[in-house]
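**Student:** the sequence and its predicted three-dimensional model are supplied below.
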Amino acid sequence: MAYRIDADTCVGCGACAGVCPVSAISEGENGKYVIDEDTCIDCGACAGVCPVNAIAEA
C-alpha cells in the first residue's frame, strides 16, 4: 500500500514534502502535491502532518 494525496483537498502547503524521508512527494499540477508510489515507503509521516487530511492510504 502506498499513500495518495487527494488533489481536491490538497491546499498546496508542502508540509508533506518536507517530512518525507525518501523525497517521494513533489509539487504537481496547479500547486498540488503528488506522491511517487514507487518511491513511497508507507511510513505515514506525510499523513500525520497534513493540515487538511488530504493524505490517506491508497
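**Tutor:** Cool, got the structure.
**Student:** contacts and neighbour counts: CA atoms only from here.
**Tutor:** Will do.
**Student:** quick one: the helices in this protein?
**Tutor:** 15-19, 45-49 (DSSP state H).
**Student:** let me have those helices in a markdown table, extended by distance to D6 and mean neighbour count.
**Tutor:** Shown next, in a markdown table, are these (distance: least, Cα to Cα, whole Å; neighbours: other Cα atoms under 10 Å):
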| stretch | distance to D6 | mean neighbour count |
| --- | --- | --- |
| helix 15-19 | 13 | 18 |
| helix 45-49 | 11 | 18 |
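**Student:** using JSON lines, lay out the ones you listed together with distance to K32.
**Tutor:** As requested, the helices of the chain are arranged in JSON lines below (distance: least, Cα to Cα, whole Å):
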{"stretch": "helix 15-19", "distance to K32": "11"}
{"stretch": "helix 45-49", "distance to K32": "14"}
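**Student:** dropping in the other structure now:
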Amino acid sequence: MALKIDPTQCTNCGTCESVCPTSSIAEKKGVYRIDAATCSECDGGDPECMDNCPVDGCISYA
C-alpha cells in the first residue's frame, strides 16, 4: 500500500516533500504526488508526510 495526496486539499507548501525519507514525493506542474513504487510508508511507523502536513486529511492511505 502507498500514500496519496489529495490535490484539492493540498496547499502546495512542500512540507511533505522535505520530510520524506525516501524522496518519494515530488511536485510536477504545481501538484505534489507520491511515488507508490518507492514510498515505504516510513516502514510501519507514522508516515512523516502525514505527521507534518498542515492540512488534516490531505494525505491518506491509497
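**Tutor:** Cool, the structure landed. Bear in mind that the values here come from a model prediction, so they are computed numbers and not experimental data.
**Student:** tell me the spacing between P54 of the second structure and C20 of the second structure.
**Tutor:** Distance, P54 of the second structure to C20 of the second structure, by Cα to Cα, to the nearest Å: 15 Å.
**Student:** looking at those two, which one has more neighbours?
**Tutor:** C20 (21 against 14; other Cα atoms under 10 Å).
**Student:** for D35 of the second structure, see how far away that one is.
**Tutor:** For C20 of the second structure relative to D35 of the second structure (Cα to Cα), the value is 11 Å.
**Student:** again with M1 of the second structure
**Tutor:** 11 Å.
**Student:** C49 of the second structure now?
**Tutor:** 13 Å.
**Student:** Y61 of the second structure too?
**Tutor:** 13 Å.
**Student:** and for I5 of the second structure?
**Tutor:** On the measure of Cα to Cα, I5 of the second structure and D35 of the second structure end up 11 Å apart.
**Student:** what's around the residue nearest to I25 of the first structure when sequence neighbours are not counted, how many residues?
**Tutor:** In this structure, I25 of the first structure finds its nearest non-sequential neighbour in I35, 4.5 Å apart by Cα to Cα, 6 or more residues apart in numbering. When neighbours are counted by other Cα under 10 Å, I35 of the first structure registers 22.
**Student:** now the counterpart of V49 of the first structure in the second structure: how far from C58 of the second structure?
**Tutor:** When the second structure is aligned by TM-score structural alignment, the residue opposite V49 of the first structure is N52. N52 of the second structure sits 11 Å away from C58 of the second structure, going by Cα to Cα.
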